[in-house]
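Peer 1: sequence first, then the predicted structure, then my questions.
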Amino acid sequence: MNARSPEALVRDTGRRNEAVILNAALEAFGTRGFNGASMRDVAKGAGTSLSNLYNYFPSKSKLLAAVLRHANDELQHRVLRAVEEAGDDAPSQLREAVRAHVGFVVDHQVATLVATNEVRYLEPDDRTALVSHRDATQATFERIIDQGAADGAFRTPYARDAARAILSAVAAIASWYRRDGALSRGQLAEQYARYALALLEGPLPR
């Protein structure tokens, strides 16, 4: 598998054929970019007609918005589940939140790249909605960091900027990670969790 091969990001939407279309769109956007990909390319990749594709999505921008919404929903689900299972202390919650985010980036590398590079092509309302959803994910990290700063677990004087720095570093993994590289998925997740805790001047796991 190529390091940037498209992943099956969408497995079910409750509407027949929609998941196939969204995954085909992810492949097209990841391979050709938003401007280079056409609705005809997506229809061909999904094994459907162009007219049927337009029954689901009225424009290429709306199709991109749906792909990015599914990507963010999956990321948010993973992070929230990891935090819920981590326990009550901030360092453990942060470690597991970062590990979950790294796991998402590795599992959905193309989706992460598309979300980073193609978001500017969204229509204003869709961009506003996506930013709001992304802010909700960032808010989870901010809450954990605020808790750790308040109880003394995190000693950094820059707590308010830390969440953005951590999330940016993790998202950047998508631009260079290779599945046949030196680090496994688990090793990379652990490494970035340690980076995050070191950035916050928190206790490192033994």
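Peer 2: Yep, that arrived.
Peer 1: please count neighbours and contacts with C-alpha atoms only from this point.
Peer 2: Will do.
Peer 1: check which helix or strand the residue lying farthest from the centre of the chain maps to.
Peer 2: Most distant from the centre of the chain: Ser51, at 30.4 Å, with distances by C-alpha atoms, centre = their mean. Element membership for Ser51 (DSSP states H and E) is helix 50-56.
Peer 1: dropping in the other structure now:
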Amino acid sequence: MNERSERRSAKQPSPGLNHQPIMNGALAAFAEHGFNGASMRDIAKRADTSLSNVYNYFPSKEDLLVAVLKDTNGELLRRTNRTVAAAKPNPTDRLRAAVRAYVGFVVDAQPASIVALSELRYLGGERRKAVVAARDETEALFLRLVEEGVESGEFTTTRPHDATRAVLLLCATVANWFRPDGELSREAVAELQADFALALVGARNN
């Protein structure tokens, strides 16, 4: 049975079945081969399941990419929110905590973070909108922190939206260059990026 016929014959999954192994297989395939180079058959093999079962959950490779990217964005937002909530109430400490959390996530989930950076370009239409909407929640969190700092006088930037985008890019691109055996530890990289982020927003008490 070829890949197309297996897709046509796929049945809907039974409630309660776990699709996480498929998500994990897709992430590994996308990280190693990119979206174009990964195949649904390879994803099924990595998930130790049948191709038809993959199609039960995800009608297309694009749907799998959406699921992986939304899952990544969701976990990043949850981790960042928790860390900011536990930080001191002043904007400088809150933004520093947010950057530490973002960079820590990028290092801990480096393959997922690389996929999030490089593979969104393959999505269009409603699929892209769904992923961008999830990503925008993290951007909104950081923008609120920057605007709080501007309003309180702790941050001197006159362009909070542009500064926020620069901070997010600073955090996200750590995925491209961090190495576990490199000169800087996970914690040192997070602290360094936090210093850079506070400089970008013109923090008076960096």
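Peer 2: It's in. Since this is a predicted model, take the numbers as computed values, not measurements.
Peer 1: before we move on, back to that, buried stuff in the helix holding Ser51 of the first structure?
Peer 2: Neighbour counts over helix 50-56 of the first structure (16 or more other C-alpha atoms under 10 Å) mark Leu53 as buried.
Peer 1: got it, and stretch 77-90 of the first structure?
Peer 2: In stretch 77-90 of the first structure, counting by 16+ other C-alpha under 10 Å, buried: 78-80, 82-83, 86, 90.
Peer 1: secondary structure and distance to Ala139 of the first structure for the residues you listed - can I get that in CSV?
Peer 2: Shown next, in CSV, are the buried residues of stretch 77-90 of the first structure (DSSP: H, G, I helix; E, B strand; the rest coil; distance: C-alpha to C-alpha, whole Å):
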residue, secondary structure, distance to Ala139 of the first structure
Arg78, helix, 14
Val79, helix, 11
Leu80, helix, 11
Ala82, helix, 15
Val83, helix, 13
Ala86, helix, 17
Ala90, helix, 14
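Peer 1: quick one: which of those is nearest to Arg16 of the first structure?
Peer 2: Nearest to Arg16 of the first structure, judged by C-alpha to C-alpha, of the buried residues of stretch 77-90 of the first structure is Arg78 at 25.0 Å.
Peer 1: state the distance from that closest one to Arg155 of the first structure.
Peer 2: 27 Å (C-alpha to C-alpha, to the nearest Å).
Peer 1: show me what the lengthiest helix in the second structure is packed against.
Peer 2: Ranked by residue count, the top helix of the second structure under DSSP state H comes out as helix 125-152. Where contact means 3 or more C-alpha pairs under 8 Å, 6 or more residues apart in numbering; DSSP states H and E, helix 125-152 of the second structure is packed against helix 61-86, helix 91-108, helix 160-172.
Peer 1: mean shift between that helix and the first structure?
Peer 2: When the first structure is superposed, helix 125-152 of the second structure averages 0.9 Å from its matched positions, counting by mean C-alpha distance after the TM-score superposition for the first structure.
Peer 1: buried set for that helix?
Peer 2: Buried residues in helix 125-152 of the second structure, counted by 16+ other C-alpha under 10 Å: 127-128, 130-132, 134-135, 138-139, 141-150.
Peer 1: matching residues in the first structure for that helix?
Peer 2: Using TM-score structural alignment, helix 125-152 of the second structure corresponds to residues 124-151 of the first structure.
Peer 1: likewise stretch 163-172 of the second structure?
Peer 2: By TM-score structural alignment, stretch 163-172 of the second structure lines up with residues 162-171 in the first structure.
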